[in-house]
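J.: the following block contains a protein sequence and its predicted model.
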Amino acid sequence: MKLHHKINHGWQRPSDPVSETYQREVDRSVEKSEVKWRRAQKAVERATKAKERAERRAAEKPTPTLLAAQEAARRLLLQRLDELRQIEVLMRTPTHVPPTAVHRTGRQDRLEVGQYRKPRKRKTSKQPVKTRRSS
């Protein structure tokens, strides 16, 4: 005897009802992923625009007149800086000789030029003191 078992492919297991907390978690996760996707798309757009700008700048070559104007401006700047350095050198050089210090040492009448030195102390001889007594 031959048994024929027919499989019903259209049948699906009945789903459980979705709870509100689970649905909120799913919605929150979907919103977060959409925000991340939008940010990624904006980043891609910014990157492509930056690439296009860089390519345009690289394609622009400076003209000979622009190069000549830049060189002239650089030359003028160097001349002005040289003048400024010369003025600074003139401002630093002294116009007069600073006077040297003159000190009077002790009661002497002569003047000595240079640094002040204390006069040397005279050594007194240590002799016994003699006294006179009148008798």
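T.: Arrived safely, thanks for sending. All values derive from a computational prediction rather than experimental measurement. Numbers count the residues shown, from 1 in each chain.
J.: C-alpha from now on. contacts and neighbour counts both.
T.: Noted.
J.: following the chain onward from the one helix or strand L81 maps to, which element is next?
T.: According to DSSP states H and E, L81 maps onto helix 64-92. Using DSSP H and E, the helix or strand that follows helix 64-92 towards the C-terminus is strand 102-103.
J.: burial count for A58?
T.: Residues within reach of A58, counting by other CA atoms under 10 Å, total 9.
J.: whoops, H103 was the one
T.: 14.
J.: roughly how far does R92 sit from Q86?
T.: 10 Å (CA to CA, to the nearest Å).
J.: then this one, side by side with the first:
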Amino acid sequence: MKLKHKINHGWQRPSEPVTDRYQREVDASLRKAEKAWRRAQKAVERAERQAAQHPSPEAIAARGEARRLVLQRLDELRQIEELMHTPTYAPTAVLHRTGRDDRLEVGTYVKPKKKRQPKSPVATRRKP
């Protein structure tokens, strides 16, 4: 079924003018957010100064533990990356598996010798 309705993709909804009330609300929320951000920055600076002046043994131990965990995780990621980069090509010497499934041997393939058929004890007579 073919749809005959064409959508006008170039049309956009006309923007509404910004009212004074809405602009006041935006300005108030902006001032409030900037004030909270300045308070947070001051708190961070104060905490950094205190930590630099008096590092507590708990903070030192926590920092050491965090450092140890990060280094351990980085080592794990390095090992995983090494596993991902192992070569996938076949080894230069091809190994053939010979033998039965219950007695599996690994070695180089040797072509089996042809077995001779033993002569049959039955004599056949051909008619000329």
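T.: Done, it's in. In this text, all values refer to a predicted model and were calculated from it rather than measured experimentally.
J.: TM-score, when you put one on top of the other?
T.: The TM-score (TM-score structural alignment, normalised by the length of structure 2) is 0.37; 70 aligned residues with a CA RMSD of 3.9 Å.
J.: packing partners for the longest helix anywhere in structure 1?
T.: Identified as the longest helix of structure 1 according to DSSP state H is helix 20-59. With contacts defined as 3 or more CA pairs under 8 Å, 6 or more residues apart in numbering; DSSP states H and E, helix 20-59 of structure 1 has no helix or strand neighbours.
J.: one step back: higher neighbour count, R92 and Q86 of structure 1?
T.: Q86 (11 against 8).
J.: quick one: the more buried one from R46 of structure 1, how far?
T.: Counting by CA to CA - Q86 of structure 1 and R46 of structure 1 are separated by 51 Å.
J.: again, but for L78 of structure 1
T.: Counting by CA to CA, the gap from L78 of structure 1 to R46 of structure 1 is 40 Å.
J.: quick revisit: how about the longest helix of structure 1: buried residues?
T.: Within helix 20-59 of structure 1, no residue qualifies as buried by neighbour count (16 or more other CA atoms under 10 Å).
J.: please apply the same query to stretch 73-90 of structure 1.
T.: Of the residues in stretch 73-90 of structure 1, none is buried (16+ other CA under 10 Å).
J.: name the residues that touch it?
T.: By CA atoms under 8 Å, 6 or more residues apart in numbering, the list of residues contacting stretch 73-90 of structure 1 from outside is empty.
J.: please redo it, this time with the cut-off set to 10 Å
T.: 67-72, 91 (CA atoms under 10 Å, 6 or more residues apart in numbering).
J.: would you list the residues you listed in CSV and tack on neighbour count?
T.: Formatted as CSV, the contacts of stretch 73-90 of structure 1 follow (neighbours: other CA atoms under 10 Å):
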residue, neighbour count
L67, 11
A68, 11
A69, 11
Q70, 12
E71, 12
A72, 12
M91, 10
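J.: columns distance to A40 of structure 1 on top of those residues, output as a markdown table?
T.: A markdown table is the format used below for the contacts of stretch 73-90 of structure 1 (distance: CA to CA, whole Å):
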| residue | distance to A40 of structure 1 |
| --- | --- |
| L67 | 41 |
| A68 | 45 |
| A69 | 44 |
| Q70 | 42 |
| E71 | 45 |
| A72 | 47 |
| M91 | 61 |
